[in-house]
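Colleague: What would the 3D arrangement of this be:
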Amino acid sequence: MIPFTGESLFYLITATGILMTTRQAPQTSLRALFNLLRYARGYRRNIVLAALCSVLNKLFDIAPEILIGIAIDVVVNQEKSFVASLGFVSAKSQIVVLAVLTFLIWFGESLFQYLYLILWRNLAQRLQSDMRQDAYDHVQKLDMSFFESKSTGTLVSIMNDDVNQLERFLDGGANEIIQTMVAVVAVGSVFFVLSPSVAVLAFTPVPVILWGAFYFLRKATPLYADVRDKVGALAGRLSNNIGGIATIKSFTAETRESEQLRAASERYVQANRKAIAVSSAFVPVIRMAVLAGFLFTFIVGGFKALNGDLNVGAYGVLVFLTQRLLWPLTRLAETVDLFERAMASTRRILDLIHTPVQVRDEGTERFPGPVRGDISIDQVSFTYPGSNAGVHGLNLDIRAGSTVAFVGATGSGKSTLIKLLLRFYQPGQGTIRIDGLDITTVTLKTLRENIGLVSQDVFLFEGSIRENIAYGRPGASDADVIAAAKTSESWEFIERLPDGLDTLVGERGVKLSGGQRQRLSLARALLKDPAILVLDEATSAVDNETEAAIQRSLAHISHGRTVIVIAHRLSTIVAADCIYVIEQGQVVEQGNHQHLIDRQGNYWSQWQVQTGHA
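Modeller: The predicted model follows:
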């Protein structure tokens, strides 16, 4: 015999709920439900308690109909009633007993309703919060290639709207499943005890109702999947348009973008309309089945009572309980609607959580001492999926403390090399070593905390200047923040601001100029004090003053650290110890500025163009 534990009760309730709602549902919904239950194993105690309160509430809820029948029996039969057989002989004492029972039943129903509402809603809040957190934590581990193939709006929609959709189902739908199941079993049991023949007739519409629920569920599954896709596309468009509002305004494209948003919104409306049309048809169809069951009980039970084959009180119980038996099944329409929306959302959430991570943090090593910054790139190759772009068989040796530069046309592989160094991507072949240690054997935290990145596309977080500079070293003192700001030549403009370091930069730093944002990005990297500093096109989109400021900063910060500069402006790298010219993912020239000029090769040609001598 299998021991009946809390866990077995959890699975019993789960299995019964599945049978009630998804017995013939598409496999995708079943799979999503089982995956959700597997994810929620840690909440099984909460689920059991909430389900138990739902069961007890429903049992108390159907008890008043039974008391009404017993009351009728008391009035009609008095000393010969069912209550009299329990020792309460007088009709008045029987009424008092029924009144006390009524109070206790209503109290119990109210108590367990309060408890199941508290338990289910708290469970919904806890589960949705943890699921959103797990999704976000996993997204942070995913590779950069994932973000290049997914829109921000879609990801936000999954972690917000889809999680909220699941919460709405747990708030009400799960309780409806359990209480419908309890109503059918409990009321059906009473029916078969009082009159098996009437019970058979009363239960006749049940298969029709269940068939209708499953039929509409099958129809609704692809429709609600389409609804989730459309809302994700709509969220993506909203996110892109708000982020690109300056571009929209500059091209006076407000009307065009408004029309495109209206079209996306209309597609969402139409997808919902199709799903609503299917789910709304359920209640009218099932209502007639409920009517048939009620008429069977009303007519057949009435004839049996008139013939003396059925107690009048029992007939009253059957009539009142018929609707208790059948009418809750009509709410399967709403439950199915909530369930299918929730399962469509669950699939998207769990698919996101289970998206495989290509660049795994499997390293266990730490650098044995302070990182010097020696970098060795041995036969490294990497190509982006679906293209030949990338790097091919690169061999480089960068000495610790040196300043090196990479130049080349857009798409030649310069930034790809930096992404490989930071392990944003995994090389297809070859090895990258820092201080002789293979970077795949080092933890990602250890690797990246020793590399500072200043990119062309500066991202500042909404908050103060102080918070943005100290982002790489939370808790840094004001003295350290100011020192980093001075080294990056940011302090001069920060001092002129009314609130100084407490100045709010706005979303993505919109309140600052491009040059100011770039200098703060450099200060942020410097405060981190990395052994290796990477400037990826850091001066390509700034004014001459900012470029000169960054150049002066480099003269100070290059001492004692390895500096890697990717640049289009050759004037910014003339002092580099070594310059690598990259074409189509391979190094075609290397040397210092003068050496490359003397060779009159590719670098010399670019220099001639940029200095106006071509």
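Colleague: When you work out contacts or count neighbours from here on, use the C-alpha atoms and nothing else.
Modeller: OK.
Colleague: what about Asn307, how many neighbours?
Modeller: Using other Cα atoms under 10 Å as the criterion, Asn307 is surrounded by 10 other residues.
Colleague: Mind naming the longest helix for the protein?
Modeller: In the chain, taking DSSP state H as the definition, the longest helix is helix 91-141.
Colleague: Can you name the next helix or strand after that helix?
Modeller: helix 144-149 (DSSP states H and E).
Colleague: what's the distance between that next one and the middle of its chain?
Modeller: How far helix 144-149 lies from its chain's middle: 16 Å, per Cα atoms, centre = their mean, to the nearest Å.
Colleague: again, but for stretch 213-225
Modeller: Relative to the chain's own centre, stretch 213-225 is displaced by 23 Å; criterion: Cα atoms, centre = their mean.
Colleague: ok, now which ones touch the residue nearest the centre of the chain?
Modeller: Central residue of the chain (Cα atoms, centre = their mean): Met159, 2.5 Å from the mean position. Each residue near Met159 by Cα atoms under 8 Å, 6 or more residues apart in numbering is listed here: 132, 135-136, 349.
Colleague: Sequence B follows; please return its structure for comparison with A:
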Amino acid sequence: MKGVQSELLAYVKKKWLIYVLLMISLFAGIFLDLALPWFMMNITDSALIGNIGQFRFVLIIGVVLLGLTFIQNYYDVLVKNYISSYIRNDLRVRLFNQHLKLPISYFNKIKSGEISSKIINDVNVVGDLMGSTFISLLQGPLVALAAFIFLLKIQWQLALVCGLIGPLIILIGKVFGSSMRKVSGKLQEQVAHSQSYVQETVKNIPFVRTYLLGRTVAEKFQGLTKGIFHYDIQKGKAQAAMQGSSQAIGFLTFLIAFGLGSYYVLIGDITVGALLAFIQLLNHVVWPFSGLAQVWGLTQESLSACDRIFRVFKEKRQFDTFPQKHEVGRERSNISMKNVSFSYNEENKKVLSDINLEVEENQFVAILGHNGSGKSTIFKLLLGFFPYLGSIEINDKEISKMTYTELMSYFSFVSQDQYLFSGTVLENIRYGNLDAKESDIITLLEELKLYDLINHLPNGLATEVGEGGANLSGGQRQKISIARAVLRNAPIFLLDEATSALDYQSEEQIQEVLLKFKHERTTLVIAHKASTIRNADNIVVLDKGEIVAIGTHDELINNNTYYHNLYKEYELVNEG
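Modeller: You can find the predicted model right below:
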């Protein structure tokens, strides 16, 4: 809790002037709240005694108070909304940026829906907390205190009896508040899980339709919503008990006030106007405390959201500032892996075991192996996604000692998953080099013989790709990924089955270009295409996380049985 409080206090300090304005508005509001009972008391008593002059004066004061009330409420709501909106926006950006700086391993242990739930839902709740909820927590007790002092002036014995409501309702809030916070945290976790499942389902709708999984998916989602329903009910029970108890105590206070107050009027201890003022003031004692129970419940829910958000800020970042461009000398780009081992966690079996590999500058190296042999993991380690045992060097420098910016500047990477953002084809290709001109990109596409990205799409390079490239074919998405990587023009190319979605003719065209650049950069290719394998300068064969063979195609095809059988499998797949 101390960490959460310090984080929230930092926002108060940062926007202290706004909070000063809120406090001024708060005290102005309290003054106006108490002015109404004063008006009721004086207008009633002046009418009863027939004092026309005093009646007119009090009436004029009432009109002035009406105008001031409008102004105070307008600016109070305006300033509260400003501070809430500011904190939401600031937190949303900070949280999004924090996720961009976290290591890849973080995203392996958390679902995307949980991330979006924190950035959208939790941030909104915290914004409300630091605006209206925070002020309400202060306003209620202060209004009640001021009203109680006024009550003492009217009839102190009656005021003391009615003043017992405050401690009772505070006790109720304490009893139910901690329970609500725990339930709210569990409820939000269930909401995040269901949100993740919705995102996964929408993304996989074609698969769901093809395999007739509609009922199965619906039943699983129904199971997830049962968890939400359960904690929603628990939260409702706590709220009902808290509000019901506080409302009952408030109503009892009014019964006592009316009974005793009428008695004091009867014996002439107070006037009728004073009794009306007393009842109105009692509203400001009873309802702030009754409302405080509800506000306290909202506060506990908000603090639960704060806990989830600020836990993310405590996660260790991979880098503290966003990497900028880093030019690396292109005269050499050799890779050395010595005794490299890796597992995704301590309990799992090693994915890679004692990998020793030397890749000379400007070599074209193919990496082969069955699924699960560790091919893609080698790329992930080269890219610095995970810590490892052993040594990995680029140009004789250990990559763990490089800045992240320096390491990334060595690589162009094409994954078997085509990563596209909503936007145009041109924008997605330009991510490879944000300074590239459109004319340069068109020249590159012509050189790569990717004319269809220019001529065959509805709006050419201005065509919207849709979410994740939904408006394009798999081959078009892959072509964009390849063009983006070539545009980046880094000294090392990592191609993870980069042409798997292309037709034969397009693949041949891309292979031709890659081979053209073969001796201008170091290229590592995870391949299942026999043609790619044959053209490699060197072939690395993996099996169960270990290198079982290294050599050229001619060297391995006749001398290594494992490679011979694997290559024949690839040939059969290609022919099929």
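Colleague: Can you pull the TM-score for these?
Modeller: The TM-score (TM-score structural alignment, normalised by the length of the second structure) is 0.91; 572 aligned residues with a Cα RMSD of 2.8 Å.
Colleague: Please name every helix or strand in contact with the longest helix of the first structure.
Modeller: Contact here means 3 or more Cα pairs under 8 Å, 6 or more residues apart in numbering; DSSP states H and E; on that basis helix 91-141 of the first structure packs against helix 44-77, helix 163-168, helix 332-353.
Colleague: could you redo the ones you listed as TSV and give each row mean neighbour count and distance to Asp457 of the first structure?
Modeller: Converted to TSV, these look like this (neighbours: other Cα atoms under 10 Å; distance: least, Cα to Cα, whole Å):
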stretch	mean neighbour count	distance to Asp457 of the first structure
helix 44-77	20	46
helix 163-168	22	31
helix 332-353	23	27
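Colleague: so which of those comes closest to Ile582 of the first structure?
Modeller: Within these, the stretch nearest Ile582 of the first structure is helix 332-353; the backing value is 36.8 Å (Cα to Cα).
Colleague: Give me the next element, helix or strand, following the closest one.
Modeller: Beyond helix 332-353 of the first structure toward the C-terminal end (DSSP H and E), the next one is strand 375-383.
Colleague: matching residues in the second structure for that following strand?
Modeller: Mapped onto the second structure using TM-score structural alignment, strand 375-383 of the first structure spans residues 335-343.
Colleague: Can you name the residues in contact with that stretch?
Modeller: Under Cα under 8 Å, 6+ apart, the answer for stretch 335-343 of the second structure is 349-361, 387-396.
Colleague: Could you do stretch 454-463 of the second structure as well?
Modeller: Contacts of stretch 454-463 of the second structure (Cα under 8 Å, 6+ apart): 424-426, 442, 453.
Colleague: what range in the first structure does it sit on?
Modeller: The aligned range for stretch 454-463 of the second structure in the first structure is 494-503, by TM-score structural alignment.
Colleague: Any buried residues in the match of strand 375-383 of the first structure, and which?
Modeller: Counting neighbours by 16 or more other Cα atoms under 10 Å, one finds that the buried residues in stretch 335-343 of the second structure are 335-337, 340-343.
Colleague: for stretch 567-576 of the second structure, same thing?
Modeller: Those buried within stretch 567-576 of the second structure under the rule 16+ other Cα under 10 Å are 567, 570.
Colleague: do stretch 142-152 of the first structure as well
Modeller: By 16+ other Cα under 10 Å, the buried positions in stretch 142-152 of the first structure come out as 142-143, 151-152.
Colleague: quick one: which of the residues you listed is nearest Tyr114 of the first structure?
Modeller: Thr152 (39.8 Å).
Colleague: and Gln239 of the second structure, what pairs with it in the first structure?
Modeller: Gln239 of the second structure maps onto Ser279 in the first structure, by TM-score structural alignment.
Colleague: With Asn108 of the second structure instead?
Modeller: Asn108 of the second structure maps onto Glu148 in the first structure, by TM-score structural alignment.
Colleague: Next one: its match from Gly386 of the first structure, what distance?
Modeller: Distance of Glu148 of the first structure to Gly386 of the first structure, computed by Cα to Cα, to the nearest Å: 13 Å.
Colleague: continuing past the one helix or strand Leu145 of the second structure maps to, what's the next helix or strand?
Modeller: Following DSSP H and E, one finds Leu145 of the second structure within helix 134-162. Using DSSP H and E, the helix or strand that follows helix 134-162 of the second structure in sequence is helix 165-203.
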